[in-house]
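Q: pasted the sequence and its predicted model underneath.
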Amino acid sequence: MNIEQIRDYCLAKKGTIEDFPFDEDTLVFKVLGKMFALVSLKKWEAGETTINLKADPEYSEELRADYNSIRPGFHMSKKHWNTLYLHEGELQPKLILELIDHSYAMVIKGMTKKMRETFLS
């Protein structure tokens, strides 16, 4: 997958915006102000295609055990975030999209009940 495919997929999700809150290099996708995906554009340009995604801690452990290309989140909470090393070629596009969906769902799940009801209506 390339960065444009990931960008288009993330932005197609309800309420998603892209932002550069840290610097001009780190592209962040947010839903209702909460991050669900981060990409270093400089790393992508250099061929190190990675994406940081939020994940349920138990699911994170399973993913890390099953895939060498999924590791604890780089510069993120190791419990709640994973870094996917896409350039290693192990992860199929379908799985990458599923993990983006999971990250997005984790952020929605973490909202207050009232926010979720308003957002999902």
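A: Yes, it's here.

Q: use CA for all of it now, contacts and neighbours both
A: Noted.

Q: any idea how far Ser40 is from Ala46?
A: In this view, Ala46 and Ser40 are 10 Å apart by Cα to Cα, to the nearest Å.

Q: neighbour count winner among those two?
A: A side-by-side neighbour count of Ala46 and Ser40, using other Cα atoms under 10 Å, places Ser40 first with 18 against 8.

Q: mind listing what's buried along the longest helix seen in the chain?
A: The longest helix of the chain (DSSP state H) is helix 93-109. Buried positions in helix 93-109, judged by neighbour count with 16 or more other Cα atoms under 10 Å: Ile96, Leu97, Leu99, Ile100, Asp101, His102, Ser103, Tyr104, Ala105, Met106, Val107, Ile108.

Q: would CSV of those with distance to Ser69 be doable?
A: What follows is these, written out as CSV (distance: Cα to Cα, whole Å):
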residue, distance to Ser69
Ile96, 11
Leu97, 15
Leu99, 13
Ile100, 15
Asp101, 18
His102, 17
Ser103, 17
Tyr104, 20
Ala105, 22
Met106, 21
Val107, 23
Ile108, 26
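
Q: use this one as the comparison:
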Amino acid sequence: MDYTQVQQYLLSKPFTVQQYPFGEGVAVFKVKDKMFATLAVGKMGKGDDGKQDWWMNLKCDPHEAIMLRDIFAAVIPSYHMNKVHWNTVILNGSVPQGEIARMIDNSFNLVVSKMTKKDQQSIVVHL
């Protein structure tokens, strides 16, 4: 998946908004004010030569996070986030599109699962 495909998929999630609280270079995706993804060129928007890959941070179950890092070289402990609960996925074409979509879904669902029952119900209706 490229930047545009990932951005569209992230924004297709119910109640998701894209914001820039860390500056122009880092897009943050939130569901009901809770972050579930970031998207930037290189490490938190520090890409400078126009040739760097997009990096996406996603929330992840700690056991699955380790497994994904073992399977995919482009999945690493998350830059600038809690490395136990977040992975960085480098969008360089080496991770299959379906796997990236699955990781996004899991991140979204993990964040939603920690919300109040009322908020969860209002989101699940749209899935």
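A: Happy to help now that I have it. Here the structure is a predicted model, which is why all the values come from computation and not from measurement.

Q: any idea what Ser78 of the second structure aligns with in the first structure?
A: Under the alignment (TM-score structural alignment), Ser78 of the second structure pairs with Gly73 of the first structure.

Q: returning to that earlier point: output the contacting helices and strands for the longest helix of the first structure.
A: The contact analysis (3 or more Cα pairs under 8 Å, 6 or more residues apart in numbering; DSSP states H and E) places helix 93-109 of the first structure against strand 26-31, strand 34-40, strand 50-54.

Q: hmm, 10 Å instead?
A: The elements that helix 93-109 of the first structure packs onto, with contact taken as 3 or more Cα pairs under 10 Å, 6 or more residues apart in numbering; DSSP states H and E, are helix 3-11, strand 26-31, strand 34-40, strand 50-54, strand 81-85, helix 113-120.

Q: which of those is buried the deepest?
A: strand 50-54 (a mean of 26; mean count of other Cα atoms under 10 Å).

Q: how big is the offset of that strand relative to the second structure?
A: Superposing on the second structure and averaging over aligned pairs (mean Cα distance after the TM-score superposition for the first structure), strand 50-54 of the first structure comes out at 0.8 Å.

Q: so that strand matches what in the second structure?
A: Going by TM-score structural alignment: strand 50-54 of the first structure matches residues 55-59.

Q: next: stretch 98-117 of the first structure.
A: Counting by TM-score structural alignment, stretch 98-117 of the first structure corresponds to 102-121 in the second structure.

Q: who's in contact with the matching stretch?
A: Stretch 102-121 of the second structure is contacted by residues 6, 9-10, 13-14, 16, 29-32, 34-37, 56-61, 64-65, 68, 85-87, 89, 96-101, 123-124 when judged by Cα atoms under 10 Å, 6 or more residues apart in numbering.

Q: I am finished for the moment; much appreciated.
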